[in-house]
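Student: I need the structure of the sequence given here:
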Amino acid sequence: MDEPVDRQPDGRADDHSGAPDWAAVHDACLDATIALAASLTPEQLASAVPATPRWSVHDVLAHAAGVASDVVAGRMDGAPGPAWTARHVAERADRTVADLIEELAATRAAVAAVAAGTDRPAVVWDRSVHLADLHEALGLGVPPDPTWRPVLASAAPGLLAGLPLSVACAGRTYGAGGPEVTVDAYELVRALFSRRSRRQVREWAGPTPSDDELDALAVFGPREDDQPRP
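Tutor: Purely as a prediction, here's the structure:
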């Protein structure tokens, strides 16, 4: 689940304002992640995260810190594959939450600058997806809108372009046309980033798309295991 397929999302907002302010989205995700990390108990830190079943909450935070430091240092060999992400976790296995927060804070400005310079800010999408992973694992509900709605607006047009449906979501319609279906915005962004099972996606997509067409929506490939939902 850690390595994305080759096809990338469109990278632009589905409106007339151009790309989102990715530096601002990054900072919103980072602020929410740091605030959450600082509030966690030892039991919560040891909890498994269903979206990343090999990782605990602490491991997800370690990965977040590792991504930031590697982006700043240009240490991107193997990114975004499983060996690269596993190294983030292994290198920080013994670090405290305070250490991880310090590392995240220290790289804030440099990572935000990188994010601001691209239409396809993988580091911001990684921040957004994993923040929601933590919220779902800990039963905390939907994360703040500024941490995921811009990601949906950017990714949905390209990822849904070939789907034989008219997908109504938050006042917009995506897809190639066909039977109209309606989906909640948060559920859609989680499906697009491989955080919903085939069965869960089929609940809103209905019977028209083939399994292959549904599987092609997911940036990190399809998954079989149902995920917790707010």
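Student: all contacts plus neighbour counts: C-alpha atoms, from now on.
Tutor: OK.
Student: neighbours of residue 114, just the number please.
Tutor: Applying other Cα atoms under 10 Å, we find 16 residues neighbouring residue 114.
Student: and for residue 129?
Tutor: 21.
Student: with adjacent residues omitted, what lies nearest to it?
Tutor: Using Cα to Cα, 6 or more residues apart in numbering and skipping residues adjacent in sequence, the residue nearest residue 129 is residue 193, 7.3 Å away.
Student: again, but for residue 182
Tutor: Nearest non-adjacent residue to residue 182, counting by Cα to Cα, 6+ apart: residue 168, 4.7 Å away.
Student: here is the second sequence; please produce its structure so I can put it next to the first one:
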Amino acid sequence: MAPDDISEWRRAHDRVCTLVLDAGDDAMEFTVPATPAWTARDLLSHMVGLGADVLAGDEPDDHNATWTQAQVEARRGRPASALVREWRSLAPDLVDWMRLNGTRPLGDVVIHEQDLRGALRMPGARDTPGLDAVRERMLGRWRAAVADLPPVLLDAGDRRWVSHGTDDDAATVLQASGFDLFRALTARRTEAQLRSWVARGDVQPYLAAFSGLGPLPAEPLPGE
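Tutor: All right, here's what the predicted structure looks like:
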């Protein structure tokens, strides 16, 4: 999987760079609904800073708020074009790093690409191999979080994922698009949205498992 995941990182990286340059500096001042403490420029600063810190060997296991905010503050006031230039300059070394160390950075760029698209109201890239790969990673974390509960099934129509056991064992079934389920697994869907997807059973015991990357939003994310 690693070579394909590296290619998907490069594609997502290129998409975000193009998205930012097309949007222009004024749009980069929009608040990001999924990370409301940050503007689009702040979010991009984090994405760039994560790459720089990974290459420098400065990557805590928990990707804590102090670490991510330092990436933003270090780039405060820089135009979006300069941030894109820095990120593009880091890309070849990041690709080499991923060949040796794995493709953890894929998750950050894929998740935050959608956060950025929501802020800019420019949807896209909702059905890519990279998104599929990150959803599978998040499913692993989610399955571990619900392992002691009765089986639950996520049903996207063309694809289905059961927490454990078989599809027929599932006491609770949630039906939504593959993209919505991806966003739910990354704490980007509200409790009310999760409840609205219930086709069978009760989602209440599973709600905490959907907040692995942070609290669930209070309101649906605009632009999504």
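Student: show me what contacts whatever residue of the second structure lines up with the residue nearest to residue 182 of the first structure?
Tutor: Aligned by TM-score structural alignment, residue 168 of the first structure pairs with residue 155 of the second structure. By Cα atoms under 8 Å, 6 or more residues apart in numbering, residue 155 of the second structure lies in contact with 161, 173, 174, 175, 176, 177.
Student: the fifth one against residue 196, yeah?
Tutor: Looking back up the chat, that one is residue 176 of the second structure. No: under the criterion of Cα atoms under 8 Å, residue 176 of the second structure makes no contact with residue 196, lying 9.2 Å away.
Student: who has more neighbours out of these two?
Tutor: residue 176 (20 against 13).
Student: tell me the counterpart of that one in the first structure.
Tutor: Superposed on the first structure with TM-score structural alignment, residue 176 of the second structure falls opposite residue 183.
Student: the nearest residue to that match once chain neighbours are set aside and residue 148 of the first structure, how far apart?
Tutor: Using Cα to Cα, 6+ apart and skipping the chain neighbours, the partner closest in space to residue 183 of the first structure is residue 169 (5.5 Å). For residue 169 of the first structure, the distance to residue 148 of the first structure (Cα to Cα, to the nearest Å) stands at 14 Å.
Student: between those two, which one's more packed in?
Tutor: Shown here are residue 169 of the first structure and residue 148; by other Cα under 10 Å, residue 148 has more neighbours (25 against 17).
Student: nearest residue to the more buried one other than its sequence neighbours?
Tutor: Take residue 148 of the first structure and drop its neighbours on the chain: the residue closest to it by Cα to Cα, 6+ apart is residue 128, 5.8 Å away.
Student: helix or strand for the corresponding residue of the second structure for that neighbour, which one?
Tutor: Taking TM-score structural alignment, the alignment pairs residue 128 of the first structure with residue 110 from the second structure. Per DSSP states H and E, residue 110 of the second structure falls inside helix 104-120.
Student: for that helix, give me the average deviation versus the first structure.
Tutor: Compared with the first structure after the fit, helix 104-120 of the second structure shows a mean deviation of 1.0 Å (mean Cα distance after the TM-score superposition for the first structure).
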